[in-house]
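Colleague: here is my input, please return the structure:
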Amino acid sequence: MIERFGELPDDVDELKALALDALARVDRSETDAQALRSQTSSLTAKVEDLTQTNAAAKAEIDRLTSIIKTLHRDRFGKRSEKLGADDAEQQSFVFEEVETGLATIDARLAAKADAKPRKAPRDKPRFPSHLERVEEILEPEIPEELQGKERVEIGREESVRLDVVRARFRLIVTIRPKYAYKDPAAILQAPAPEHIVEAGLPTEALLAQVAVSKYADGLPLYRQEAIYLRDGVELGRSLMAQWMGAVGFHFEPLAAHVLARIREGERIFADETTLPTLSPGAGKTKTSWLWAYARDDRPFGGAGPPMVAYRFEESRSGDCAARHLGDYRGILQCDGYAGYRKLAGAPHSNGLHLAGCWAHLRRRFFELHANGESIVATATVEQMKLLWAVEEEVRGQPPQARLAARRVTSVDIVQALFDLWERELPRISG
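Modeller: The predicted structure is shown next:
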């Protein structure tokens, strides 16, 4: 702004200096105004960008909120509103989706925030010792004036990232030269190596890859077919199904051996669960059953290796358990399924004792407790915590020590539970 002078000098040089100073002030004001307009424009663009980011984050939060409401409805809603038989798997998908959505929001907001120094994680992840370790040393660029100068390393920073080498196909070509001898006359050639699929294409490693993907990772053969096709390798699902049949045949002795070793133990844990299977010609699935028999003596101070055997059946009949366990004469830990009780009550079952599973018993009480539907269920769960605490203290100790601790502490806890149930039982309808 040009100052207003009361009196102007009469000298021409002073007038020129005064005019030049006024013009300089005008230029500076114009420059400041231009910088202010540029800064305003930059802030306006940043505000618009943040507005869009917040809108996208809000939309993502709304989507995640809807997913959580669906999960809440499945947990507490009416039976008709629940996800269905595969609710555990569906809920795992829900949690994965929520975690992914939250990470997306964090990444989007972090990209718009001012740069901050990265903080090292407090707890470094632990990896198994067999992983290959590849070290990359990044040397700094040395300025010209420091070339050839003596230097001393005063420290180093190390960061670890987890890498993966994708599985790749390769061809194993086995060549067996054939040699002829004249004196004495003979022809020699190395015998052909034995394979699981005789004269077949797959190596044992490929069979293991397909089997683990199908049975352990739940990856159907038609999906594996599409995955392998991305590498230009055409493996039809029917062909891989034939391979899995051969693998199952060769594994039958091993599976029988595992179950036989389990039956040698003093105690066996048994359980069964539904397994939806395809019903050929019906165009839908039917309910089959997967029976599991486990042996793990580590919590009891034993040195035997843990193992589990699975048996597939199309029914839940107690005859299945009788066929699997045979003449077993130990402790069978199980739930309250009548098929096991029938097995224990059979005439030939001398020496077979049933041990009820406290975890199965607690499950229904805990469901009522979590929903706040029963004071008795809450009291039961609280009382069972004391049992769990005793077992935590004696886990891995010799049988005599565990028995002594249970007689001293657990007996009174269990008696209190039965007293509670017997008081409430007459008040419950049949």
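Colleague: drop to CA atoms for contacts and neighbour counts, all remaining ones
Modeller: Fine.
Colleague: what's around Trp243, how many residues?
Modeller: 21 (other CA atoms under 10 Å).
Colleague: and it, helix, strand or coil?
Modeller: Recorded secondary structure, Trp243: helix (DSSP: H, G, I helix; E, B strand; the rest coil).
Colleague: I figured it hits Ala208, correct?
Modeller: No - using CA atoms under 8 Å, Trp243 is not in contact with Ala208; the gap is 10.3 Å.
Colleague: need the contact list for Phe365.
Modeller: The contact partners of Phe365, by CA atoms under 8 Å, 6 or more residues apart in numbering, come to 377-378, 380-381.
Colleague: what's the most distant pair in those residues?
Modeller: Ala377 and Val381 (6.2 Å; CA to CA).
Colleague: name the residues contacting each of the two.
Modeller: The contact lists of Ala377 and Val381 share 365-366, 369, where a contact means CA under 8 Å, 6+ apart.
Colleague: ok, which stretches of the stretch 301-430 of the chain are strands?
Modeller: All strands of the stretch 301-430 of the chain, identified by DSSP state E, counting those that start in this stretch, fall at 307-313, 331-334, 353-356.
Colleague: may I see the buried residues of the longest one?
Modeller: In this case it means strand 307-313. 308-310, 313 (16 or more other CA atoms under 10 Å).
Colleague: okay if I get those residues as a markdown table plus distance to Glu60?
Modeller: Listed next are these as a markdown table, based on distance: CA to CA, whole Å:
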| residue | distance to Glu60 |
| --- | --- |
| Val308 | 43 |
| Ala309 | 44 |
| Tyr310 | 43 |
| Glu313 | 45 |
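Colleague: redo the strands of the stretch 301-430 of the chain as TSV? Include distance to Asp27.
Modeller: Listed next are these as TSV, based on distance: least, CA to CA, whole Å:
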stretch	distance to Asp27
strand 307-313	87
strand 331-334	92
strand 353-356	93
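Colleague: so for Ser38, which of the ones you listed sits nearest?
Modeller: The nearest among the strands of the stretch 301-430 of the chain, by CA to CA, is strand 307-313 at 71.5 Å.
Colleague: which residues touch the closest one?
Modeller: Strand 307-313 has contacts (CA under 8 Å, 6+ apart) with 255, 258-259, 262, 288-296, 320, 324.
Colleague: one more, for comparison:
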Amino acid sequence: MEVEEIHHHPTNLQCDCCQNQLHEIGSTIAREEATFIPAKLVRVQHIEHAYECKQCKKDNEQSSFIQRGKAPTAAIPRSIAGPTVLAKVIYDKFSLYLPLYRQVKEWTRAGLITNDKNLSNWVIRAAEDWLLPIYEEMKNVLSAKTLLHIDETVAKVLNRSDGKRPQSNAYNWVFRSVPTEGPVVILFEHALTRSQTVLEKYLTDFKGTVICDGYAAYDKLSNITFAN
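Modeller: Below you'll find the model as predicted:
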């Protein structure tokens, strides 16, 4: 936590007895308090400046005598959401479990008029354009390991793409490397099924040992040894 000091001096720096000037002989931390400084929303305008060469224009020796500055590409094309806004929306949703419709109220109070449909699109686009490539690279790192822990747990999906009822089980699979093979990588794979096809697809490039439970899907995959 950043430390900020507030110094308090006597209102009268003259001695009450003889009126001579007082000289400081020390200081004491009287108390500490936590101060919250709210975040603020800022509208940043990216302005491109154009310059021209007067000489080239005069001589007409070159057709491209104008040079223009280039603003950086937006995190999401044609969207007002900058990287910091996207990061906060995703953090609040997945780390603080704050629903998007409630986030809309907070953004409105901060000065950004939006709706939960916009926020949902921002989350999807950020995940597909920026986070998915990172996930795929982490998956490549995971596939290069020789020892993995794998397990799956039940999840519910309200609007299933396979047409089954929301009461039907979906599954979140977790794949984890071990500390003896470098920094631990933990990845999740969501699937509507618990079948072996999930493992076949995910472990295509993996060759090694998988530590798992006795579920029948963990069996008979090429180049993989299962240690139950």
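Colleague: tm score of chain vs chain?
Modeller: Remark: TM-score between the superposed chains equals 0.80 [TM-score structural alignment, normalised by the length of structure 2]; 215 aligned residues with a CA RMSD of 2.7 Å.
Colleague: just give me the closest of the contacts of strand 307-313 of structure 1 to Val414 of structure 1.
Modeller: Out of the contacts of strand 307-313 of structure 1, the member with the shortest distance to Val414 of structure 1 (by CA to CA) is Asp296, at 24.7 Å.
Colleague: list the contacts of the nearest residue to the closest one once chain neighbours are set aside.
Modeller: The spatially closest residue to Asp296 of structure 1, leaving aside those adjacent along the chain, is Pro306, at 4.4 Å (CA to CA, 6 or more residues apart in numbering). Pro306 of structure 1 makes contacts with 294-298, as judged by CA under 8 Å, 6+ apart.
Colleague: go again with 7 Å.
Modeller: When contacts are counted by CA atoms under 7 Å, 6 or more residues apart in numbering, Pro306 of structure 1 touches 295-297.
Colleague: what about the counterpart of it in structure 2, distance to Leu142 of structure 2?
Modeller: Aligned counterpart of Pro306 of structure 1 in structure 2: Val184 (TM-score structural alignment). In this structure, Val184 of structure 2 and Leu142 of structure 2 are 9 Å apart, going by CA to CA, to the nearest Å.
Colleague: need the residues touching each of those two.
Modeller: With CA under 7 Å, 6+ apart as the test, Val184 of structure 2 and Leu142 both reach Ser177.
Colleague: follow-up on the earlier one: tell me which of the contacts of Phe365 of structure 1 fall in helices.
Modeller: 377-378, 380-381 (DSSP state H).
Colleague: dump the contacts of Pro306 of structure 1 into CSV; add distance to Lys149 of structure 1 as well.
Modeller: As requested, these are arranged in CSV below (distance: CA to CA, whole Å):
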residue, distance to Lys149 of structure 1
Arg295, 67
Asp296, 64
Asp297, 65
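Colleague: can you tell me which of those residues has the most neighbours?
Modeller: Ranking these using other CA under 10 Å puts Arg295 first, with 23 neighbours.
Colleague: Provide a list of residues in contact with that one.
Modeller: Contacts of Arg295 of structure 1 (CA under 7 Å, 6+ apart): 262, 267-269, 306-308.
Colleague: name the nearest of the residues you listed relative to Lys214 of structure 1.
Modeller: Val308 (18.7 Å).
Colleague: that closest one and Gly326 of structure 1: what is the separation?
Modeller: On the measure of CA to CA, Val308 of structure 1 and Gly326 of structure 1 end up 17 Å apart.
Colleague: what does Val233 of structure 1 give?
Modeller: Distance, Val233 of structure 1 to Gly326 of structure 1, by CA to CA: 46 Å.
Colleague: average gap between the longest strand anywhere in structure 2 and structure 1?
Modeller: Ranked by residue count and defined by DSSP state E, the top strand of structure 2 is strand 147-156. The superposed strand 147-156 of structure 2 is, by mean CA distance after the TM-score superposition for structure 1, a mean 2.0 Å from where its aligned residues fall in structure 1.
Colleague: tell me what that strand is packed against?
Modeller: strand 169-176, strand 208-211 (3 or more CA pairs under 7 Å, 6 or more residues apart in numbering; DSSP states H and E).
Colleague: mind putting the ones you listed into CSV with mean neighbour count?
Modeller: Shown next, in CSV, are those (neighbours: other CA atoms under 10 Å):
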stretch, mean neighbour count
strand 169-176, 18
strand 208-211, 17
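Colleague: next, format those strands as a markdown table and append distance to Arg68 of structure 2.
Modeller: Converted to a markdown table, these look like this (distance: least, CA to CA, whole Å):
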| stretch | distance to Arg68 of structure 2 |
| --- | --- |
| strand 169-176 | 48 |
| strand 208-211 | 54 |
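Colleague: quick one: map Thr28 of structure 2 onto structure 1.
Modeller: Using TM-score structural alignment, Thr28 of structure 2 pairs with Arg156 in structure 1.
Colleague: cool, Thr197 of structure 2 as well?
Modeller: That one, Thr197 of structure 2, aligns with Asp319 by TM-score structural alignment.
Colleague: so Arg102 of structure 2 is in which element?
Modeller: For Arg102 of structure 2, the host element (DSSP states H and E) is helix 100-110.
Colleague: give me the stretch of structure 1 that that helix matches.
Modeller: With TM-score structural alignment as the criterion, helix 100-110 of structure 2 aligns to 221-231.
Colleague: now the helices for structure 2?
Modeller: 54-59, 83-94, 100-110, 116-126, 132-143, 196-202.
Colleague: of these, which is nearest Val3 of structure 2?
Modeller: Using CA to CA, the helices of structure 2 put helix 83-94 closest to Val3 of structure 2, at 24.4 Å.
Colleague: give me the mean deviation of that closest one from structure 1.
Modeller: Averaged out, helix 83-94 of structure 2 is 1.2 Å away (mean CA distance after the TM-score superposition for structure 1).
Colleague: what angle do that helix and helix 116-126 make?
Modeller: 100 degrees (axes from the mean of the first three to the mean of the last three CA atoms, to 10 degrees).
Colleague: grab the most central residue of structure 2 for me.
Modeller: Ala87 (4.9 Å; CA atoms, centre = their mean).
Colleague: look up how far Glu234 of structure 1 lies from the aligned partner of it in structure 1.
Modeller: Aligned counterpart of Ala87 of structure 2 in structure 1: Ala208 (TM-score structural alignment). The spacing between Ala208 of structure 1 and Glu234 of structure 1, counted by CA to CA, is 18 Å.
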